Every structure is written in structure tokens, then in C-alpha cells.
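K.L.:
Show me how the following folds:
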Amino acid sequence: MISLNANMPDGQLQELKDGDMVTHKTSELFANKKVVMFAVPGAFTPTCSETHLPGYVVLADELKAKGVDAIVCVAVNDAFVMSSWGKAQNAENIMMLADGDGSYTKALGLEMDTAAFGGLRSQRYAMVIDNGVVTTLNVEQPQKFEVSNAESILKAL
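P.N.:
Predicted coordinates for the structure are as follows:
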């Protein structure tokens, strides 16, 4: 699993933006920026839709006031699902990025197998990345939502 003070691995994440598929290289996404990145097990799932993403939507301005350049939500879903979920959640201020095949989640060592529920998914986590280096890493215990919420990350900044 990725650790504090580690460099983020190279990879790619997709975003559906204005009807076009955009592939983001993580080396460029994190370069010379402070980024809050959080991951959810799945778009449109209960905790993810009721509290996790909405918390970041509500606190986006406060996070940016603390020097955050971008807020990124990642899930092992496709870019079409992530875009639709972002629209449904009024997440205009959040980059809704897809890790469709889970390869970036695996590179981070934060994957989990949910078996018949959904197969390979991401663990629930949040991190602060400063110029490609992990400065805060909050990984949830299974079935918990205590340390990856927007309030916890805001306090860590």
C-alpha cells in the first residue's frame, strides 16, 4: 500500500468532460499542485452518495482556501458513470475521475475484492498529494467512514 511521503505512481485516469473523453496522466495531474484525492468503492452507492462525495462538494471552497489546487474523486467505474454521478451530486468543483480497470487503484495498493457485489473496487480513502508526494493518507477500515471525510482532510491541511 502507498505510504506517507511516497511518490504517487504513474498511471492514467479518465474523465468525461464536455462530452469528450480526457485521459489524465497522474504525473501531470499532481505536478506542482496540492491535490486532495479521495476514493469511493462505487458511484451511486449509499455512503458514497449520501455523505462522502457531498462532504467534499460542501467544503470545496474551504479546502481551496487552504491552498488545495484540485479535488479529485476516484472510483473503479467508467468515466460515463463518474460524470453522471458528479452531475447528480452537483459536484462541479470536483474532478470526477474513472479508474475503469482498477489499474491505478492496484498501483496504489488500495484495491479490494467485493466479490459478487461489484468485483474489484477501491478501498475508501482520502489523501493529500503535494507535488506528487503523499503528505496525508487516511484509509478507512472495512465498512467504516471515519477518517476519509472532507472534515478530516480539512483539519489535516
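K.L.:
C-alpha only now, for contacts and for neighbours.
P.N.:
OK.
K.L.:
To what extent is Pro142 buried, counted in neighbours?
P.N.:
Neighbourhood size, Pro142 [other CA atoms under 10 Å]: 9.
K.L.:
residues in contact with it?
P.N.:
Going by CA atoms under 8 Å, 6 or more residues apart in numbering, Pro142 touches Gln123.
K.L.:
where's it, which helix or strand?
P.N.:
Using DSSP states H and E, Pro142 sits within no helix or strand.
K.L.:
Let's compare: structure for the following, please.
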Amino acid sequence: MIQPGQSLPDMKFSLRENGEGKEVSTADLFAGKKVVLFAVPGPFTPTCSEAHVPGYVALADKLKEKGADSIICTAVSDAFVMEAWSKDQNASELLMLADGDASFAKALGMDMDTGTFGGIRSKRYSMLVVDGKVEKVNLEEPGKFEVSDAQTMLEQLS
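P.N.:
This is a model prediction of the structure:
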């Protein structure tokens, strides 16, 4: 699993903005920036939709006031679903990235196999990433939502 002090791997992501698809790299997203990154097991799932994303939406302004250049949510899904979920969650302040084949989750050591429930997914976590390097990692225990929330990240921003 990726640890504080390590750099994020060089990866590409799919996303949709304003109805158009595009590809971005970790360098595009993280170089020279302070980024709050969080991952969820699945869009439109209960904890993700009822607590995790809404918390980051509610605290987006405060996170940015404390120095976050961007707030990124990633999930093992496709760009169309992530775009629809962003609209459903009124999450225009967040960048919703599709990790379609779980390559990012796997590269971080943050993947999990949920079997027939959904297959390979990302673990639930949050990270503070500065200029491509991980400063903080908040990994949830399976089935928990206690440390990767927006309030915890707000308290960790310096």
C-alpha cells in the first residue's frame, strides 16, 4: 500500500466534463498542487452517496480555504457513471475520476475483491497529496466510514 512520502504512480484517468470525454494524467492533476483525494468503493452506493461525497461537497469551500487546490473523488467505474453521479450529488466542486479497470487502485495497493457483489473495487480512503507526493493516508477498515471523511481531512490540512 502506498505510504506517506511516496509519489503517486504515473497513471491516466478518464473523465467527462460538460458532456465531453477526456483523459488526464496524474501529472496533470497533482504536479505543483495540494490535492485532497478520496476513493469510494462505488458510485450510487449507500455510504458513498449518503455520507462520503456529500461531506466533501459540504466542506469543499473550507477545504479550499485551507489550501486545497482541488478535491478529487475516484472510483472503479466508467466516466459516464462518474459524470451522472456528480450531477446527482451536486458535486460540481469535485473532480470525479473514473478508474475504469482499477489500475490506479491496484497501483496504490488500495484494491479489493468484492466477489460477486461488484468485483474489483477501490478501498475507501482519503489522501492529502502535495506536488504528487502523499502526505497523509486515511484508510478505512472494511465496512467502516470513520477516517476518510471530509471533516478529518479538513483537520489534517495545514
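K.L.:
where along structure 2 do the strands fall?
P.N.:
For structure 2, strands defined by DSSP state E occupy the ranges 12-17, 20-25, 34-39, 70-75, 95-98, 111-113, 120-122, 125-130, 133-139.
K.L.:
elements contacting the longest one?
P.N.:
Judged by 3 or more CA pairs under 8 Å, 6 or more residues apart in numbering; DSSP states H and E, the packing partners of strand 133-139 of structure 2 are strand 125-130.
K.L.:
Please repeat the previous calculation with a cut-off of 10 Å.
P.N.:
strand 34-39, strand 125-130, helix 150-156 (3 or more CA pairs under 10 Å, 6 or more residues apart in numbering; DSSP states H and E).
K.L.:
same deal with the fifth one?
P.N.:
Using 3+ CA pairs under 10 Å, 6+ apart as the contact criterion, the neighbours of strand 95-98 of structure 2 among helices and strands are strand 12-17, strand 20-25, strand 34-39, strand 70-75, helix 79-88.
K.L.:
The first one too?
P.N.:
For strand 12-17 of structure 2, the packing partners by 3+ CA pairs under 10 Å, 6+ apart come out as strand 20-25, helix 26-30, helix 79-88, strand 95-98, helix 103-108.
K.L.:
Out of those, flag the one nearest Glu65 of structure 2.
P.N.:
Closest to Glu65 of structure 2 of those is strand 95-98 (CA to CA; 17.2 Å).
K.L.:
quick one: furthest residue from the center of structure 1?
P.N.:
Ala116 (23.1 Å; CA atoms, centre = their mean).
K.L.:
which residues touch it?
P.N.:
Contacts for Ala116 of structure 1 (CA atoms under 10 Å, 6 or more residues apart in numbering) come out as none.
K.L.:
deepest of the helices and strands packed on strand 95-98 of structure 2, which one?
P.N.:
Across these, averaging neighbours per residue (mean count of other CA atoms under 10 Å) puts strand 34-39 on top, at a mean of 25.
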